[in-house]
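>>> dropping a prediction and its sequence here:
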Amino acid sequence: MKAARTEFESQFERARVEFEEANERLNARSGRNLIMATLIGLAIGAVVLGSLLFWKWAFIAFAVPLCLMGAFEFARALQAAGRRIDLTAQFAAGAAMLGAAFVGYLTHWFVIFAAVVLVVVWRLVAQMAAGDGRKYGDVVNDVLAGALIQLYVVFHGSLALVLLRQDHGELWLLAVLIIAVSVDTGAYASGVAIGRHPMAPRISPNKTWEGFAGAVVASLVAGGLLGVLMLQIPLWAGLALGVAVLVSATVGDLGESLIKRDLGIKDMSSFLPGHGGVLDRLDSILPSLVPGLALYILLNPLSALS
């Protein structure tokens, strides 16, 4: 029994060492802690599925803080790069824009305009009050950076709430989220397994054409299945949704990579271990809400749910 126990401990230790070595190689290639990223991803997925499938209004308690956290991360990253961002104005404008998503389309657009104006005017007044002789070009960059936070993060996030309040909008929102995650997962798995040819080496060296091919397959499969089985729309409409989200998710992913490269950072923050920051996980989802809402308006009349 002692010999068997010693042999078991030896085998267990050998397996542990081999697992850690394999995990380190995978982490080095993927650039993230895969196990931690998977656990956190599953936890977030459970919250999203539970809220959207059982009581869609519970999703608000998850989406609003997440969106504001993404705006905060972006603001802090810009501040670290030398931009002057007014957090009070950003949070006030962001909260107003997210709240207006439940009122109506016209009011929502008016509040979007007012939110951007608030951020711009606040920065100009704060700069005049400072009177520190900041260069004209730097002030313009500060103003544009502050407006970008509202338009890139909060505006796109508010579209999720606009879609949520529609009839069966929670199902369309869930479909967009699943397809966007499928695009990321397909690109990641294919890129790690067979990625050889860089897609945009100056923007994101880890992205490959093989990864993009995996994203294409994942988006078409997810779009087709979700369209037919969950949204109850024709197969071609589900495939169209998959292609639209594929394009927007890829553009969003590359766009945020370009922003981070310009700022000289790898992640927006370290708030989510294995993922980076909140905005690092929303980079492909936020732009995908635009075609998601547009295709809901166009294709929902074809659904058997209507």
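Happy to help now that I have it.
>>> use CA for all of it now, contacts and neighbours both
Noted.
>>> what separates the helix or strand harbouring residue 123 from the chain centre, distance-wise?
Counting by DSSP states H and E, the element that carries residue 123 is helix 105-130. Chain-centre distance of helix 105-130: 24 Å, with C-alpha atoms, centre = their mean, to the nearest Å.
>>> and that helix, what's buried?
108, 111-112, 115-116, 118-120, 122-124, 127 (16 or more other C-alpha atoms under 10 Å).
>>> now stretch 260-278
260, 263, 267-269, 272-278.
>>> and of those, the nearest to residue 16?
Checking the buried residues of stretch 260-278 against residue 16 by C-alpha to C-alpha gives residue 274 as the nearest, at 20.6 Å.
>>> quick one: the strands in the protein?
198-200, 204-208 (DSSP state E).
>>> list the helices and strands the last one packs on?
So the one you mean is strand 204-208. helix 169-194, strand 198-200, helix 235-263 (3 or more C-alpha pairs under 8 Å, 6 or more residues apart in numbering; DSSP states H and E).
>>> put this next to the previous one:
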Amino acid sequence: MTDASGDLPDSPPPPLTRREAAGARRGAAAPDLNADFQAHVRAARSEFENQVAQKRAEFEEANERIKQRTGRDLIVATLIGLAIGAVLIASLIFLKWLFVLFALGAAILGIFEFSRALIGSGRKVDLVPQLVVGSVLVLSGFFLGLWLHWVVVFVAIALVIVWRLIAQMFARDGRTYGAVLGDVLIAGFIQLYVPFLTSLCLILLRQDGGEWWVLAFIIIAVASDTGAYAAGLSFGKHPMAPKISPKKTWEGFAGAVLAALIAGVLLSLFMLGLPWWPGLILGAIVVGTATAGDLGESMIKRDLGIKDMSSWLPGHGGVLDRLDSILPSVVAALALYYLFSPLAA
């Protein structure tokens, strides 16, 4: 005897509701939509990567052209400049003694690379006395009074000169009188060029509101450098001093003047608390001293037969290659501080 239900035919499935039918259609369409979306994402990512690669290639090509024209790596130079600028600004605004250490370190490195370049050209330079005496001279600008500072200046120059003469007496290397005289003059010049000018910066720093003046003249000098670089790179055609620095142009100098004047006025109004016209004077004088310092160091390097004082700062050269426009500008900034600071609001 069999079950009667086994002989019945299979019953048809119950009809789907509207919601179940819609869900079934979405389920069928989901794989297609997902595949389309993934294909779209892959295409967009591929296009983005191609555009990034193209822009990177264009930037590297432009950077290579700039490097061939100026001899500097723009990317590395910019990154190092920003890092140094950040340390400089932070030290001036928050901790004066940190800027003193910053200035002392820069002066020591400057003395070292300048002395090494001179030694490489055949000059006799007493490196250790130069470094020790120079360090004392730099610190005297911040810790000693003006009268004692000038005493230290004369003593420092006398010490390095006497040291060189005594060392030459014991050397007995048959050096000519002219060569010895040149060595003596260079010994004194190193102290005047690097540590003495750095000490004037620290004298300005210790004045009331002096940190803002230090920051202002450095910004103007950097703005002058940047303006000259940008204008010379874009429009430079007429050499300014081809026998000293062939890559400097009058168009670049015009850009330096414009940038320095604008920076001077803005800093005078918004940072130094002065009227606009002292800013014009400050900008004009600083661009003059910065340009003179830049050309002066270029002349020294040409005489020594070198391109840069060192390679410690990639994209910039040496420490002195960055200080060449700043050091001479210290004198102008200190003089203008005494002249214009009474006008501050």
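Received, thanks. The structure displayed is predicted, hence computed values, not measured ones.
>>> what's the TM-score here?
Overlay of the two chains. TM-score (TM-score structural alignment, normalised by the length of structure 1): 0.96; 304 aligned residues with a C-alpha RMSD of 1.3 Å.
>>> ok so, going back, return the mean post-superposition distance for the helix holding residue 123 of structure 1 against structure 2.
Once fitted to structure 2, helix 105-130 of structure 1 is off its aligned match by 0.6 Å on average (mean C-alpha distance after the TM-score superposition for structure 1).
>>> which helices and strands sit right next to that helix?
Contact partners of helix 105-130 of structure 1 among helices and strands, from 3+ C-alpha pairs under 8 Å, 6+ apart: helix 87-100, helix 136-149.
>>> residues in structure 2 aligned with that helix?
Under TM-score structural alignment, the counterpart of helix 105-130 of structure 1 in structure 2 spans residues 146-171.
>>> residue 268 of structure 1 corresponds to which position in structure 2?
Alignment note (TM-score structural alignment): residue 268 of structure 1 maps to residue 309 of structure 2.
>>> tell me the contacts of its match?
Counting by C-alpha atoms under 8 Å, 6 or more residues apart in numbering, residue 309 of structure 2 touches 113-114, 117, 301, 317-321.
>>> quick one: which of those residues is nearest residue 173 of structure 2?
residue 117 (20.9 Å).
>>> can I assume that closest one is in contact with residue 302?
No - under the criterion of C-alpha atoms under 8 Å, residue 117 of structure 2 is not in contact with residue 302, lying 11.5 Å apart.
>>> just give me the match in structure 2 for residue 168 of structure 1.
Taking TM-score structural alignment for the superposition, residue 168 of structure 1 sits opposite residue 209 in structure 2.
>>> give me the neighbour count for the aligned partner of residue 93 of structure 1 in structure 2.
Here residue 93 of structure 1 is matched to residue 133 in structure 2, going by TM-score structural alignment. Neighbourhood size, residue 133 of structure 2 [other C-alpha atoms under 10 Å]: 19.
>>> so how far is residue 318 of structure 2 from the residue lying closest to residue 133 of structure 2 once chain neighbours are set aside?
Of all residues not flanking residue 133 of structure 2 in the chain, residue 156 sits nearest, at 5.8 Å (C-alpha to C-alpha, 6 or more residues apart in numbering). Using C-alpha to C-alpha, to the nearest Å, one gets 25 Å for the distance from residue 156 of structure 2 to residue 318 of structure 2.
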